[in-house]
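Engineer: No sequence on hand, only this structure:
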């Protein structure tokens, strides 16, 4: 069953295998950029600690970054991908990045993991108080387009080769004591 878990070095072996499978492509939603190179558990631990601080809205972040929940997509005890849920948009994210970015390792694609992970992230978006989220994909990425549309994404437009979809986030039921 597809789950979103908080990054943790205990997933190191699976994380390393996932990164190797992506090769030279940096995976969307991972928080990993072309400048990042990892060797060993210590590097993984430092990366995890750095990405976990992004979830704290009070954390001091680089000027071009926004608060973000980073998740690892896991299935049956194996890490299979990445998902990032940005708490708000800056100018860049509004144009091409969106609130949610995700990627599933090539060998685990076409099994519904991206769809389930996106659905799970929408529940977290509701917890953050977001009423709608922007999710983008490359114009030629048919699989991602179908995933986004399957989650209720409505195409707004295409900019710089990116299809921009808005998904309405369903509010969570009121769970206060005595709430109806």
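Structural biologist: That came through fine. Predicted model only: the values in this text are computed from it and were never measured.

Engineer: C-alpha from now on. contacts and neighbour counts both.
Structural biologist: OK.

Engineer: can you give me the end-to-end distance of stretch 105-115?
Structural biologist: Taking Cα to Cα, to the nearest Å, stretch 105-115 runs 14 Å from one end to the other.

Engineer: contacting residues around it?
Structural biologist: 2, 18, 21-22, 73, 80-81, 102-104, 147-148, 150-151 (Cα atoms under 8 Å, 6 or more residues apart in numbering).

Engineer: can you rerun that using 10 Å?
Structural biologist: Contacts of stretch 105-115 with the rest of the structure, by Cα atoms under 10 Å, 6 or more residues apart in numbering, involve 1-3, 17-22, 27, 73-75, 79-83, 102-104, 119-121, 143-144, 146-151.

Engineer: Okay, one more to line up with it:
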């Protein structure tokens, strides 16, 4: 059974295995990884996990884990600023070998509930225009497409999920 857990140094090796399977890319948004993060060594990984934990007043990071295997990551940004305007309140990714199991929808649903618990009335999600799987997942969770926007990294789809009393 999968679980959403806070980032932990205990899963350093498992996280590195997931990252190696993916390679670098946009999925790292769900992990909060930036180019300056050095995650290969235990001290660097610990520093990164401490940074993520220290940002918990602004962003909730969770790893999707099953049997101590890191399957993906998801981030919920609490406010609305330039970053959220560009990449959305929620960013998520599932490692290739764990896809097609409904894990992204499961994790996204739990984080949407968390956003509702924080008092948010809607959340913005952004995905690459060619990422059909992410678009379907967002739509399945009640995402309403706002627009397709050209960015410096290519076209993206923008969706809003309303978080009224009964949810999406």
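Structural biologist: It's in. It should be emphasised that the depicted structure is a prediction, and the values quoted were computed from it without experimental measurement.

Engineer: Can you calculate the TM-score here?
Structural biologist: The TM-score (TM-score structural alignment, normalised by the length of the second structure) is 0.89; 161 aligned residues with a Cα RMSD of 1.5 Å.

Engineer: quick one: what helix or strand has residue 106 of the second structure in it?
Structural biologist: If you go by DSSP states H and E, residue 106 of the second structure is part of helix 103-117.

Engineer: what span of the first structure lines up against that helix?
Structural biologist: Using TM-score structural alignment, helix 103-117 of the second structure lines up with residues 113-127 of the first structure.

Engineer: The matching stretch vs the second structure - mean distance after superposition?
Structural biologist: For stretch 113-127 of the first structure, the mean deviation from the second structure after alignment is 0.7 Å (mean Cα distance after the TM-score superposition for the first structure).

Engineer: what separates that stretch from the chain centre, distance-wise?
Structural biologist: 9 Å (Cα atoms, centre = their mean, to the nearest Å).

Engineer: List the buried residues in that stretch.
Structural biologist: Across stretch 113-127 of the first structure, burial judged by 16 or more other Cα atoms under 10 Å covers 113-119, 121-126.

Engineer: from those, which is closest to residue 136 of the first structure?
Structural biologist: Nearest to residue 136 of the first structure among these is residue 118, at 12.1 Å by Cα to Cα.

Engineer: got the contact list for that closest one?
Structural biologist: By Cα under 10 Å, 6+ apart, the residues touching residue 118 of the first structure are 4, 83-85, 100-102, 135, 147-148, 150-151.

Engineer: the helices in the first structure, which residues?
Structural biologist: For the first structure, applying DSSP state H gives helices covering 12-22, 40-53, 91-92, 113-127, 142-150.

Engineer: do you know which of these lies nearest residue 67 of the first structure?
Structural biologist: Nearest to residue 67 of the first structure, of all the helices of the first structure, is helix 40-53, at 8.5 Å by Cα to Cα.

Engineer: Roughly how far does residue 1 of the first structure sit from residue 24 of the first structure?
Structural biologist: 28 Å.

Engineer: Give the buried residues for stretch 151-163 of the first structure.
Structural biologist: 151, 153-155, 158, 162-163.

Engineer: how about the residue nearest to residue 4 of the first structure when sequence neighbours are not counted, what does it touch?
Structural biologist: Among residues not flanking residue 4 of the first structure along the chain, residue 73 sits closest, at 4.8 Å (Cα to Cα, 6 or more residues apart in numbering). Each residue near residue 73 of the first structure by Cα under 10 Å, 6+ apart is listed here: 2-7, 79-83, 102-105, 113-114, 116-117.

Engineer: at 6 Å instead, please
Structural biologist: For residue 73 of the first structure, the contact set (Cα atoms under 6 Å, 6 or more residues apart in numbering) comprises 3-4, 79-82.

Engineer: which one of those residues has the most neighbours?
Structural biologist: Greatest neighbour count in these, by other Cα atoms under 10 Å, goes to residue 81: 30 neighbours.

Engineer: So that one sits against residue 104, correct?
Structural biologist: Yes. Residue 81 of the first structure is within contact range of residue 104, at 4.2 Å (criterion: Cα atoms under 6 Å).

Engineer: Could you report the neighbour count for the residue mapped onto residue 92 of the second structure from the first structure?
Structural biologist: Residue pairing (TM-score structural alignment): residue 92 of the second structure is matched to residue 102 of the first structure. Residue 102 of the first structure has 24 neighbours, counted by other Cα under 10 Å.

Engineer: Great, nothing more from me.
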